[in-house]
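Chemist: got a predicted structure plus its sequence, pasted below:
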Amino acid sequence: MDSSPFLRLRGVVKSFGTFTALDRIDLDINEGEFFTIVGPSGSGKSTLIRLLVGMDDLTSGEIRLRDKRIDDTPANLRPTCMVFQSLALFPHMTVGQNIEFPLKLRKEAPDRRKARALELLDLLRLPQSYYDKRISQCSGGEKQRVALARALAFDPEILFFDEPLSALDYRLRKTLEKELKDLHARTGKTFVYITHSLEEAMVMSDRIAIMKEGRIEQISEADEIYGAPVSRFVAEFMGEVNLFGVTAGGDGTVTSDVLTVRPGATLAKAPSGARGLLMVRPEYVRFADDGAGFDFSLTGTLHGEYALGSRIQYEIETAAGMVTVEKLREDRRAVAEGEQLTVGFNAANTHFIDEAA
C-alpha cells in the first residue's frame, strides 16, 4: 500500500527578483484532510496557494500529487480548483448556469449538466428553485454557496480556498465556517484553505500551518499549536498570551526575575539549563484571592477591564509587563482601576518555549 502523502512539496522556493517570497518549503498534506495555512500579511501564504493551483511557476523545488510531479502542469490540466475571495461568479448568468459552467466546458450534455447542478444545490443546501435565479439577486451567503457548488462541479481532487469568507459579516462568516466543515465531511474532498483568521482555522481544520516570512513556523492540530507553540511568534499569533522569561534547572525547577516561584514547582518538559519563555494563556491566570495556591505568581495594578461578549478580560500592569487575565462573564469580579492585585497560575497550565531551539 502506498504510504506517500497525497500532496507533497519539497524545497519549494519562489523569488521575485531579489525578494524570496517562499524559502525552501517542505509540506505534506493527506488525502481527505482539511488543511489550513495561516499567517500575517506578507508571510507567503497566498503565494504558496498560487503555486499549488498553478497560477505561478516555482523558482525551484517540486510539487507532487499522488507522487506524480505537477509543478510543470498547466493550471487548467491540474485536478484542482480554486475558490477565490471575490468568488468570480458570472453576474449575467443564473445560478444554474454558473454551476454548470465547468461541465459546459467539458461539453457535457445539457440534461446531465442540469442534473448535476441540481444535485449540487441540494448538497449546498440551496433550494432547487434557485437554478433559474440571477446571481445579482443572491445574498452574500448564497453567492458563497454557488461558488462552492461550481467548484465541486469540476470534481477536483483538491479544493483550494483563498480567504473566501473574509468579505462577509461576522454572523454569516460563523455560519459558513460550520457549513464548510460539514461540506468537507460530506464530500471527503481534500480542502486546502488560506486565511489570516485564526478563528476560522481553529473551527474548521484538521491541521494548521503557521507561516512567517516565507517559511513554515509550525504544523500541527489546532489544540497543539494553541497549547504548545514552538516560538514566541506562534504563541502570540495564536491569540492572547502571557510570556515570562525563566531559566530551567537540571532537576526541573525554574527560576525567574519577574515571577515568584513556589518552592518545589517544576517544569517537566524544560531542557536542563535552558533559558526561555514560560507561556500561559489568560484563561489559566487567576486572582490570588480566588482562594487557590499557585506555582507562579506576581503582583501589579489593574490597568483596564474589557467586556468581550461571554468573557471579561483584565489587564494587570506588572514589572514583567502587561499580564492578561480572562474570566467568564458569570465569574466577573468587582475591581477598580489602579487597584493592586496578585495573580497566579500553575505549572500544569504552562508551556515552555526554548528560545535556543
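Modeler: Yes, it's here.
Chemist: going forward, measure contacts between C-alpha atoms and count neighbours the same way
Modeler: OK.
Chemist: how are the helices of the protein distributed by residue range?
Modeler: Assignment of helices within the chain using DSSP state H yields the ranges 45-53, 95-105, 110-123, 140-153, 170-187, 198-204, 222-227, 232-237.
Chemist: of the ones you listed, which is nearest residue 289?
Modeler: helix 222-227 (26.0 Å; Cα to Cα).
Chemist: which elements pack onto that closest one?
Modeler: Other elements packing on helix 222-227 under the criterion 3 or more Cα pairs under 8 Å, 6 or more residues apart in numbering; DSSP states H and E are helix 232-237.
Chemist: now for the helix it packs on, which elements pack on it?
Modeler: Where contact means 3+ Cα pairs under 8 Å, 6+ apart, helix 232-237 is packed against helix 222-227.
Chemist: give the buried residues for the helix it packs on.
Modeler: Buried residues in helix 222-227, counted by 16 or more other Cα atoms under 10 Å: 222, 225-227.
Chemist: got it, and stretch 341-350?
Modeler: Neighbour-count burial for stretch 341-350 flags 341-347, 350 (criterion: 16+ other Cα under 10 Å).
Chemist: go on, stretch 48-57?
Modeler: Applying 16+ other Cα under 10 Å to stretch 48-57 flags 48-54, 56-57 as buried.
Chemist: OK, contacts around the spatially most central residue of the chain?
Modeler: Taking Cα atoms, centre = their mean, the centroid of the chain lies closest to residue 201, which sits 2.9 Å from it. Listed by Cα atoms under 8 Å, 6 or more residues apart in numbering, the contact set of residue 201 reads 36-38, 195, 208, 222.
Chemist: tell me the two of those that are most distant?
Modeler: Comparing every pair within the contacts of residue 201 by Cα to Cα identifies 195 and 222 as the most remote, at 14.1 Å.
Chemist: pick out whichever of the buried residues of stretch 341-350 sits closest to residue 149.
Modeler: For these, the nearest to residue 149 is residue 350 (43.8 Å; Cα to Cα).
Chemist: so who does that closest one touch?
Modeler: 278-281.
Chemist: who wins on neighbours among those?
Modeler: Among these, residue 280 has the most neighbours (other Cα atoms under 10 Å), with 26 neighbours.
Chemist: could you check how far that one is from residue 48?
Modeler: 32 Å (Cα to Cα, to the nearest Å).
Chemist: go on, residue 283?
Modeler: Distance from residue 283 to residue 48, by Cα to Cα: 34 Å.
Chemist: next: residue 310.
Modeler: From residue 310 across to residue 48, the span is 36 Å (Cα to Cα).
Chemist: ok, structure two:
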Amino acid sequence: MTAILDIQDVRKSYGAHQALKGVSLSVSEGEFIALVGPSGCGKTTLLKQIAGFEEPDQGRIAIAGADMAGVPAAKRPTSMVFQRLALFPHMTVAENVGFPLKLRKTQPGEIRKRVGQMIELMQLKTDYLTRFPRQLSGGEQQRVALARSMVSEPKLLLLDEPLSALDVKLKKVLQAELKRLHRSVGVTFVHVTHDLEEAMMLADRICVMRDGAILQLGTPADIYYRPAGSFVAGFIGETNLMPIKVTARDKSGLVYRSADIADIDGRIASDFVADGVGQGDALLMLRPELLRVLGPEEKAEGIIGAEVTEMFGKGGTVQYRARTRGGQNLVVEIPGTSSLPMRIGDKVRLGFAKKDIYVFGPGA
C-alpha cells in the first residue's frame, strides 16, 4: 500500500514539557487509523502537527510524498473535524458545507453541485440546506460538520474526538455512519479518541500512545489479544494479568508454574509468548470473555479455582469478579441468561484454552 502520510522522528516541546518524543508513523492510502492513549499522551498534539496548526521542533511530516515543513494549514491537503464542531451559526447548512469551496473561489454552480452530493452522502434531507445549525439535532450538526470537512476532497481527514460530546445511543449510530463514510469515499482517516471501543470498531489499525511516544501500532486484534505489555493490555479493555514463574525457555516455548493455575502440561508455545520473555517472573494475560465456567468434572487445558465476590448485569452479558486462592482478583464475562450460573460466594472452576492466553514480561 502507498503511504499517504509519513511521519519521521517528530518531536515537540512546550517549555520543559516534551509532548512528542521522536514519533514515527506511516499511514497507507485509504486507511483508517485511530490514535488512543491517556490524557496528555500526545495524540492531539500529533494531530495538530499533521494539520499544520503547529510546526514540530524536529522531524519530518510528508503527505502524498510532499514535505509539509512550512506549509500552512490552509494549503495542506487535509481537513479536520473538531470535538466542538465550530459550525458558523449565522450561515445556513448549505453555506456552512460550501464554505471551504468558497474560500477556494470555486464557481457557484460547482459549489451547489458538490454541496448537494455531500448532503446526499451524509443522508441529510435536502430541505436542511436552508436551515441554520441551531435548528438541527446534535447528530445532524455532526453530519454537517463531516460534510463540510469532506466537500473539498482532502487526502487526509483528521478527527479530534468528534463524537465524544454525544449521548451513547447517538454515538453508536454515528460510529456506524463514520465507518460507512470511510468505506464510501476511500479517504484516509486519522482519528483521535478516548473511546477504546470506538477505536476497536472503526480503525484498521490502532496506535497506542503514552508520554509522547508510540507504545504499539497494530490491528485491533493485535492490540487486544497480543498487547506489547501490561499498559496496553490494561488500557484496551478489561483483562486479567496473572503472575507466573517461567522455569525454562527455548525456541518452542516455555515451561511455567503458578500458584493459581492448574495447567495440563505447564507449557506455553512460543506463538503465545512475547519477545524477550525469559526465565523468571512474567505475566499471563486472560481476557474476561475467554474464561469459561466449568462443570464439576469438566476438563480444560488450564483451570483456575476461585470464589465469586461480585456480579454485574450488563444486559447482553454478565460480569463476575472472583478471587483466587492466591489472592488474585479475576474478571469473568459470560453471555447474559435468565438463569445465572454463578452467585456471590460460589466456589468455581474457571477454564481456558492455551490459544487464548498471551505472556509478556512484568516490566513491559
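Modeler: Perfect, I can see it now. All figures in this text were calculated on a predicted structure; none of them were measured in a lab.
Chemist: now render the contacts of residue 350 of the first structure as TSV, adding distance to residue 263 of the first structure.
Modeler: Below are the contacts of residue 350 of the first structure laid out as TSV (distance: Cα to Cα, whole Å):
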residue	distance to residue 263 of the first structure
278	17
279	19
280	19
281	23
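Chemist: rewinding a little: let me know the closest of the contacts of residue 201 of the first structure to residue 158 of the first structure.
Modeler: Ranked by distance to residue 158 of the first structure (Cα to Cα), the contacts of residue 201 of the first structure are led by residue 36 at 12.8 Å.
Chemist: alignment lookup: that closest one to the second structure.
Modeler: Matched by TM-score structural alignment, residue 36 of the first structure corresponds to residue 34 in the second structure.
Chemist: could you find the counterpart of residue 177 of the second structure in the first structure?
Modeler: Aligned by TM-score structural alignment, residue 177 of the second structure pairs with residue 179 of the first structure.
Chemist: need the contact list for its match.
Modeler: With Cα under 8 Å, 6+ apart as the criterion, no residue contacts residue 179 of the first structure.
Chemist: any chance you could map the strands in the stretch 1-150 of the first structure?
Modeler: 7-16, 19-29, 34-38, 60-65, 68-69, 80-83 (DSSP state E, counting those that start in this stretch).
Chemist: just those strands: most buried one?
Modeler: Comparing the strands of the stretch 1-150 of the first structure by mean neighbour count (mean count of other Cα atoms under 10 Å), strand 34-38 comes out on top with a mean of 25.
Chemist: remind me what it packs against, helices and strands.
Modeler: For strand 34-38 of the first structure, the packing partners by 3+ Cα pairs under 8 Å, 6+ apart are strand 190-195, helix 198-204, strand 207-212.
Chemist: mean deviation of that strand from the second structure?
Modeler: Its aligned residues in the second structure lie a mean 0.7 Å from strand 34-38 of the first structure after superposition (mean Cα distance after the TM-score superposition for the first structure).
Chemist: one step back: just the contacts of residue 350 of the first structure now: which is nearest residue 79 of the first structure?
Modeler: Nearest to residue 79 of the first structure, judged by Cα to Cα, of the contacts of residue 350 of the first structure is residue 281 at 41.6 Å.
Chemist: what's near enough to touch the closest one?
Modeler: So residue 281 of the first structure contacts 240-242, 350 (Cα under 8 Å, 6+ apart).
Chemist: residue 42 of the second structure contacts residue 214, correct?
Modeler: No: checked against Cα atoms under 8 Å, the pair residue 42 of the second structure and residue 214 is beyond contact range at 9.3 Å.
Chemist: if you count what's nearby, which of these two comes out ahead?
Modeler: Using other Cα under 10 Å, the more surrounded residue of residue 42 of the second structure and residue 214 is residue 42, with 25 against 22.
Chemist: give the contact list for that one.
Modeler: 19-20, 209-213.
Chemist: can you get me a residue count around the nearest residue to it once chain neighbours are set aside?
Modeler: Nearest residue to residue 42 of the second structure, sequence neighbours excluded (Cα to Cα, 6 or more residues apart in numbering): residue 212, at 4.8 Å. Neighbourhood size, residue 212 of the second structure [other Cα under 10 Å]: 23.
Chemist: now swap in residue 331 of the first structure and tell me
Modeler: By other Cα under 10 Å, neighbour count at residue 331 of the first structure equals 10.
Chemist: over to residue 111 of the second structure?
Modeler: 22.
Chemist: how about it, nearest residue that isn't a chain neighbour?
Modeler: The shortest distance from residue 111 of the second structure to any non-neighbouring residue, by Cα to Cα, 6+ apart, is to residue 98 (6.0 Å).
Chemist: to which residue of the first structure is residue 113 of the second structure aligned?
Modeler: Checking TM-score structural alignment: residue 113 of the second structure goes with residue 115.
Chemist: what is the neighbour count of residue 175 of the second structure?
Modeler: Neighbour count for residue 175 of the second structure, taken as other Cα under 10 Å: 16.
Chemist: quick one, what contacts it?
Modeler: Residue 175 of the second structure neighbours (Cα under 8 Å, 6+ apart): 163, 198, 202.
Chemist: counterpart of the second one in the first structure?
Modeler: This points to residue 198 of the second structure. Under TM-score structural alignment, residue 198 of the second structure pairs with residue 200 in the first structure.
Chemist: ok, now how distant is its match from residue 166 of the first structure?
Modeler: Distance, residue 200 of the first structure to residue 166 of the first structure, by Cα to Cα: 10 Å.
Chemist: rewinding a little: and the contacts of residue 42 of the second structure, which is closest to residue 122 of the second structure?
Modeler: Comparing the contacts of residue 42 of the second structure against residue 122 of the second structure with Cα to Cα places residue 209 closest, at 31.4 Å.
Chemist: for that closest one, which non-adjacent residue is closest in space?
Modeler: Counting by Cα to Cα, 6+ apart, residue 37 is the residue found nearest to residue 209 of the second structure once chain neighbours are left out, at 4.9 Å.
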